[in-house]
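Student: What follows is a protein structure lacking sequence information:
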């Protein structure tokens, strides 16, 4: 059995940088997912019923994936947007783990961070502890990937807005 130790202050500092980077990039990614939903739903010259926009990330991604190809004027963006949605789905588990759990320890033998959460059980009358493990390199890799995804999303979004919604601007 691997030994699990509490996180030390140096570990917490390094982990905080990676987690902070991912969370900031994720908030920017999520805001662009919201903008993409609005673009799809309000696109000029289209009378296609798109359905209800998503509130949770998986439903935002589903809405965009299902509807982006319905807009002929955006066909040149379809492949890159679908690729970015695929990349977003790759980091979604990391994002959810670090957003909804707390780091409770480090398994030194394989540099794995143990994240802990409390889950409701028994008809939502009590909690159960649930541990999830994630390698520190996965967190760092996803933090970098999330920044790259956001940069690509911002570029595409600005191009679409400039072309079809010239009065609407987002901050670079």
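Tutor: Cool, the structure landed. Because the structure is predicted, anything quoted here is derived from the model rather than measured.
Student: all contacts plus neighbour counts: C-alpha atoms, from now on.
Tutor: Fine.
Student: Quick one: neighbours of residue 40, just the number.
Tutor: When neighbours are defined as other Cα atoms under 10 Å, residue 40 has 21 of them.
Student: how about the helices in this protein?
Tutor: Ranges of helices in the chain, per DSSP state H, are 9-41, 57-67, 78-100, 136-164.
Student: Turn those helices into JSON lines, columns for distance to residue 130.
Tutor: Shown next, in JSON lines, are the helices of the chain (distance: least, Cα to Cα, whole Å):
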{"stretch": "helix 9-41", "distance to residue 130": "20"}
{"stretch": "helix 57-67", "distance to residue 130": "22"}
{"stretch": "helix 78-100", "distance to residue 130": "11"}
{"stretch": "helix 136-164", "distance to residue 130": "19"}
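Student: okay, now the one to match up with it:
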């Protein structure tokens, strides 16, 4: 597998026209996304490669290189470990303890929020009443109801044409 990974590292993506044309159509944001695109392209068009195995291999090879440089420069190793200690992720309990003690939580920015101290403005809209609280408005009809009783309504249950008149008592 290591030979596949070393061939991937030595592959010239900038010289491959298909990769460059595809990269122009896609807008990559950062180096990790570019690495994903390169791994996808290499896996699809050159030879199969496993992404997780490659990432493990690259992290192990980086660790080996760091160990070799650490043996030659012990002072630089101390500065790297102190920088790593600051970016350590805190657990929920540790964050709660810092908050309860009143200490500052690393990595959290304080927003600059100032109260306006203005009185609230009155509402311009009327409140919408609930359907059970609405007042009914009665509409006055322009005709008397006595004439409505004599109107002919077709009976819906019969198949005869509308010749019957049905009288409704109000």
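Tutor: Received it, and whenever you're ready, just let me know what you need. No experiment lies behind these values; they were computed from the predicted model shown.
Student: Provide the TM-score value for the superposition.
Tutor: The TM-score (TM-score structural alignment, normalised by the length of structure 2) is 0.28; 79 aligned residues with a Cα RMSD of 5.1 Å.
Student: just to confirm, which helix or strand has residue 94 of structure 2 in it?
Tutor: According to DSSP states H and E, residue 94 of structure 2 maps onto helix 92-101.
Student: tell me which residues in that helix are buried?
Tutor: Buried residues in helix 92-101 of structure 2, counted by 16 or more other Cα atoms under 10 Å: residue 95.
Student: Ok, stretch 3-12 of structure 2 next?
Tutor: In stretch 3-12 of structure 2, counting by 16+ other Cα under 10 Å, buried: 5, 8.
Student: max-length helix in structure 2?
Tutor: Using DSSP H, we find that the single longest helix of structure 2 is helix 51-72.
Student: which helices and strands does that helix pack with?
Tutor: helix 2-10 (3 or more Cα pairs under 8 Å, 6 or more residues apart in numbering; DSSP states H and E).
Student: following the longest helix of structure 2, which helix or strand comes up?
Tutor: Next along the chain after helix 51-72 of structure 2, with elements defined by DSSP H and E, is helix 74-86.
Student: circling back to that earlier point, looking at the helices of structure 1, which is closest to residue 127 of structure 1?
Tutor: Taking Cα to Cα, helix 78-100 is the member of those nearest to residue 127 of structure 1, at 14.6 Å.
Student: Which residues does that closest one contact?
Tutor: 19, 22-23, 26, 61, 65, 68-69, 115, 117, 132, 134, 138-139, 142, 145-146, 149, 153 (Cα atoms under 8 Å, 6 or more residues apart in numbering).
Student: And those, which of them are buried?
Tutor: 19, 22-23, 26, 61, 65, 68-69, 115, 117, 132, 134, 139, 142, 145-146, 149, 153.
Student: and residue 128 of structure 1, how many neighbours?
Tutor: Neighbours of residue 128 of structure 1 (other Cα under 10 Å): 11.
Student: Test my guess that it contacts residue 116.
Tutor: No. Judged on Cα atoms under 8 Å, residue 128 of structure 1 makes no contact with residue 116 at a distance of 10.3 Å.
Student: what's the burial count for residue 24 of structure 1?
Tutor: Neighbours of residue 24 of structure 1 (other Cα under 10 Å): 13.
Student: Tell me the spacing between it and residue 79 of structure 1.
Tutor: 26 Å (Cα to Cα, to the nearest Å).
Student: now do residue 97 of structure 1
Tutor: 28 Å.
Student: more neighbours, the two?
Tutor: residue 97 (18 against 12).
Student: so how far is residue 132 of structure 1 from the more buried one?
Tutor: For residue 97 of structure 1, the distance to residue 132 of structure 1 - Cα to Cα - is 8 Å.
Student: Overlap in contacts, these two.
Tutor: What both residue 97 of structure 1 and residue 132 touch, as defined by Cα under 8 Å, 6+ apart, is the set residue 115.
Student: Quick check: next helix or strand after the helix holding residue 94 of structure 2?
Tutor: helix 145-148.
Student: Among the helices of structure 1, which comes closest to residue 107 of structure 1?
Tutor: helix 136-164 (10.2 Å).
Student: That closest one packs against which elements?
Tutor: Counting by 3+ Cα pairs under 8 Å, 6+ apart, helix 136-164 of structure 1 packs on helix 9-41, helix 78-100.
Student: Format those as TSV; extra columns: distance to residue 57 of structure 1.
Tutor: Formatted as TSV, these follow (distance: least, Cα to Cα, whole Å):
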stretch	distance to residue 57 of structure 1
helix 9-41	7
helix 78-100	8
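Student: Relative to residue 164 of structure 1, which of those helices is closest?
Tutor: Nearest to residue 164 of structure 1, of these and by Cα to Cα, is helix 9-41 at 9.2 Å.
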